[in-house]
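A.B. asks: let's see this in three dimensions:
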Amino acid sequence: MTSLQAFHKIKDLQDRDKIAKQKIYQEQVDRFESVATELYEALKEKENAEEKFHEELRETKVRAQNFILHEQYIDQLNKKILNLQPRVQQARSVMETAHDNLSSAHIEVKKFEKLIEKKLTQHEDWLKAEESKAMDEVSTRQYLNYKNR
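C.D. replies: Below is the predicted model:
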């Protein structure tokens, strides 16, 4: 049974590792969500600005200076969006790596759980076999003692 205790200790170690990887994964998910939300808001802001400007064009006459200001604002938003896109991709990549690590840790824990379960089953089978041998021996002795009388 000492090997079983060793397997339990290893499983506990793997559990702690899995919990640590869950925390890292959750942090990466939160980081990805914040960067992705920032990108979404920039895209939405650009869309709203363009829509508002097109409404202004339809309803009233727009001065040339407003065109220039609008183009500068849209260019600024485009630069922000172009800056955010690689950050979102990087955050997604890091999050996916953390997810893969978490999956691996989960698999390792499951392996040790199955191994412990298998060892327990083997031990129970061994105990049953030993009990059966002992019962056979007792039965044989009783039979021989009865015959010798």
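
A.B. asks: for the rest of this, base every contact and every neighbour count on C-alpha atoms.
C.D. replies: Fine.

A.B. asks: how many neighbouring residues does residue 58 have?
C.D. replies: 9 (other CA atoms under 10 Å).

A.B. asks: same question for the one 3 residues further on.
C.D. replies: Number of residues near residue 61 (other CA under 10 Å) recorded here: 8.

A.B. asks: and it, how far from residue 94?
C.D. replies: Counting by CA to CA, to the nearest Å, the separation of residue 61 from residue 94 is 49 Å.

A.B. asks: tell me where the longest helix sits in this structure.
C.D. replies: For the chain, the helix with the greatest residue count under DSSP state H is helix 64-148.

A.B. asks: middle-most residue in the protein, spatially?
C.D. replies: In the chain, the centroid-proximal residue (CA atoms, centre = their mean) is residue 99; its distance is 4.0 Å.

A.B. asks: any idea how far that residue lies from residue 26?
C.D. replies: Using CA to CA, residue 99 is found at 9 Å from residue 26.

A.B. asks: ditto for residue 103
C.D. replies: Distance of residue 103 to residue 26, given as CA to CA: 13 Å.

A.B. asks: likewise residue 123?
C.D. replies: 39 Å.

A.B. asks: same question, residue 47
C.D. replies: Taken as CA to CA, the span from residue 47 to residue 26 is 31 Å.

A.B. asks: and for residue 116, the neighbour number?
C.D. replies: Residue 116: 19 surrounding residues under other CA under 10 Å.

A.B. asks: one more, so I can put them side by side:
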Amino acid sequence: MSYQFRYESVLSIKEKEKDQVRQEYIHSVDHFEQAATQLYELLRKKEQLEQEHEQALSKGLTVLHIKQIQHYRKNLEKSIDQSQNKVSTARQAMQIKEFELHKSDVEVKKYSKLKERDRTHYQFLIKQEEAKVMDEAALRQFTNQKFR
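C.D. replies: So this is what the prediction gives:
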């Protein structure tokens, strides 16, 4: 009599779902990291632009050059705003996937725990059956000795 967990198929499905959600979470983390890196690069460019602008102002600039810098700064700030929105969206998606991963992990743990309890109960029943068989054998042996 071999042990067969009655919810084995459900457990395997839940484990596959968990693996899929884990892959989606990893993908969302990568997407978030890319968006955050892009934002960091834009902010670094803006900081460098401001430093260069201050140095150039101390040396003296033409009006045309100042206008070009302001135009570039406006475009950079627009890009930064868009990038911040992307980072925020990617963070939210990542947090949702993290929650889903946690939820699927809990589901798998529930079925694993159920399987563990069921196996323990099965082993207990097997030991009880073995003890019963041993008691019957001992009783037969005792009665055979008594009637000889």
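
A.B. asks: quick one: contacts for the closest residue in space to residue 105 of the first structure that isn't next to it in sequence?
C.D. replies: In space, and not counting its chain neighbours, residue 105 of the first structure is closest to residue 18: 5.1 Å by CA to CA, 6 or more residues apart in numbering. With contacts taken as CA atoms under 8 Å, 6 or more residues apart in numbering, residue 18 of the first structure has the following neighbours: 102, 105, 106, 109.

A.B. asks: following superposition onto the second structure, what is the mean distance for the longest helix of the first structure?
C.D. replies: Compared with the second structure after fitting, helix 64-148 of the first structure deviates on average by 1.1 Å (mean CA distance after the TM-score superposition for the first structure).

A.B. asks: residue 77 of the first structure against residue 42, yeah?
C.D. replies: Yes. Between residue 77 of the first structure and residue 42 there is a contact under CA atoms under 8 Å: 6.6 Å.

A.B. asks: neighbouring contacts of stretch 134-149 of the first structure?
C.D. replies: Residues external to stretch 134-149 of the first structure that are found in contact with it (CA under 8 Å, 6+ apart): none.

A.B. asks: tell me how far that stretch lies from the chain's centre.
C.D. replies: On the basis of CA atoms, centre = their mean, to the nearest Å, stretch 134-149 of the first structure sits 61 Å off its chain's mean C-alpha point.

A.B. asks: pull out the buried residues from that stretch.
C.D. replies: For stretch 134-149 of the first structure, burial by neighbour count (16 or more other CA atoms under 10 Å) applies to no residue.

A.B. asks: and residue 124 of the first structure, how many neighbours?
C.D. replies: Using other CA under 10 Å, the number of residues around residue 124 of the first structure comes to 12.

A.B. asks: alignment lookup: it to the second structure.
C.D. replies: Counting by TM-score structural alignment, residue 124 of the first structure lines up with residue 123 in the second structure.

A.B. asks: show me what contacts that match?
C.D. replies: Counting by CA under 8 Å, 6+ apart, residue 123 of the second structure touches no other residue.

A.B. asks: gap between it and residue 3 of the second structure?
C.D. replies: 9 Å.

A.B. asks: ok, residue 96 of the second structure next?
C.D. replies: Going from residue 96 of the second structure to residue 3 of the second structure by CA to CA gives 38 Å.

A.B. asks: which of those two has more neighbours?
C.D. replies: More crowded of residue 96 of the second structure and residue 3, by other CA under 10 Å: residue 96, with 14 against 9.

A.B. asks: what sits against the nearest residue to the residue nearest to the centre of the first structure once chain neighbours are set aside?
C.D. replies: Among residues not flanking residue 99 of the first structure along the chain, residue 25 sits closest, at 6.0 Å (CA to CA, 6+ apart). Residues near residue 25 of the first structure by CA under 8 Å, 6+ apart: 95, 98, 99, 102.
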